[in-house]
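heads up, no residue letters with this:
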């Protein structure tokens, strides 16, 4: 299996685990899962030259925003898997370890904290939300789960696909 396919499958697997975690925490803890339609709305507005919103939820809906958001969510997961494989190397693919996967997973929280949340009107690291510390904690945990998903997906490929 070539490295591109490995990156693709690890990214899909890690992102899917993050989504399963969101479903689980909703059913167990009543925590609303992320709304990737808002990400799609934000991205769709970029094609019209608008990169910042006072509140993305208050901006008019865009055609296809849910589809755009979900596709972007998985493409971003694949891109971060590429960061892991690109930095940890072929040896990580052959023998996945949790350290690099968690470092990359937790490190990915920088994207929403510094780019997405400010662009969508939530401020840097959710500073403009009603409960910023709670939002930060949930983002951190979600991205740590993504890191665990990178690791688990790497091992699944090793065990079941003989890479």
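Yep, it's here. All values reported here derive from a predicted model rather than from experimental measurement.

hey, let's count contacts and neighbours off CA atoms from now on
Noted.

What helices and strands are in contact with the longest helix seen in the chain?
The residue-count maximum for a helix in the chain (DSSP state H) belongs to helix 132-161. Under the contact criterion of 3 or more C-alpha pairs under 8 Å, 6 or more residues apart in numbering; DSSP states H and E, helix 132-161 touches helix 3-29, helix 90-94, helix 98-107.

Let me see the residues that make contact with the last one.
By that I understand helix 98-107. 80, 83-84, 88, 140, 143-148, 150-151 (C-alpha atoms under 8 Å, 6 or more residues apart in numbering).

rerun that using 10 Å as the cut-off
14, 77, 80-81, 83-85, 87-88, 92, 108, 139-152, 154-155 (C-alpha atoms under 10 Å, 6 or more residues apart in numbering).

Comparison target below:
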């Protein structure tokens, strides 16, 4: 019985995380193609992770670091795994019952909290400083990051609603 409980939790976290990350990616596509706003190149995430195997954890500029074979696939895979991880944390914190009656606030808060990962880990390691402090327009970059992660939170909520609807239909 414990195994099925763990498996159910994992399946729920995967569906929730993938769904929310797809919503976040749809927002990125909208920004890029409609608003003309540049978005994160996930190959740089893959490069950063791949360079870790060489003992390189932080860079003056990740764009200037040597390429890593398969960095694009690695970066996109990491992006979705991180989305799943934050979804799992949300479910663990608020409880699986939230999936039966999702509310907006916990999901959006999870999105807001998730922006701490790029602000405190990824951006400094990429050479961009804490919370994009070294970027040409740090405030603009911060606002875009927060909005993107709020959209991820909305994606958590919308995906949970869809999961509930599908569950109630069967």
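Yep, that arrived. Small disclaimer: the values here were computed from a predicted structure and weren't measured.

List only buried entries from the contacts of helix 98-107 of structure 1.
Buried subset of these (neighbour count, 16 or more other C-alpha atoms under 10 Å): 14, 77, 80-81, 83-85, 88, 92, 108, 139-152, 154-155.

Superpose on structure 2 and give me the mean offset of the longest helix of structure 1.
Taken over the aligned residues, the distance from helix 132-161 of structure 1 to structure 2 averages 0.5 Å (mean C-alpha distance after the TM-score superposition for structure 1).

which residues sit in contact with residue 154 of structure 1?
Residue 154 of structure 1 sits in contact with 6-7, 9-11, 13-14, 81, 85, 92-98, 101, 148, 163, where contact means C-alpha under 10 Å, 6+ apart.

let's go with 6 Å and repeat that
Residues in contact with residue 154 of structure 1, defined by C-alpha atoms under 6 Å, 6 or more residues apart in numbering, are 10, 96.

Structure 2: which residue goes with that one?
Using TM-score structural alignment, the partner of residue 154 of structure 1 in structure 2 is residue 160.

Any figure for the gap between its match and residue 108 of structure 2?
Relative to residue 108 of structure 2, residue 160 of structure 2 is positioned 12 Å away (C-alpha to C-alpha, to the nearest Å).

go on, residue 165 of structure 2?
With C-alpha to C-alpha as the criterion, residue 165 of structure 2 and residue 108 of structure 2 are 20 Å apart.

which of the two has more neighbours?
residue 108 (20 against 12; other C-alpha atoms under 10 Å).

so how far is residue 168 of structure 2 from the more buried one?
Using C-alpha to C-alpha, residue 108 of structure 2 is found at 24 Å from residue 168 of structure 2.

same question, residue 15 of structure 2
Distance from residue 15 of structure 2 to residue 168 of structure 2, by C-alpha to C-alpha: 16 Å.
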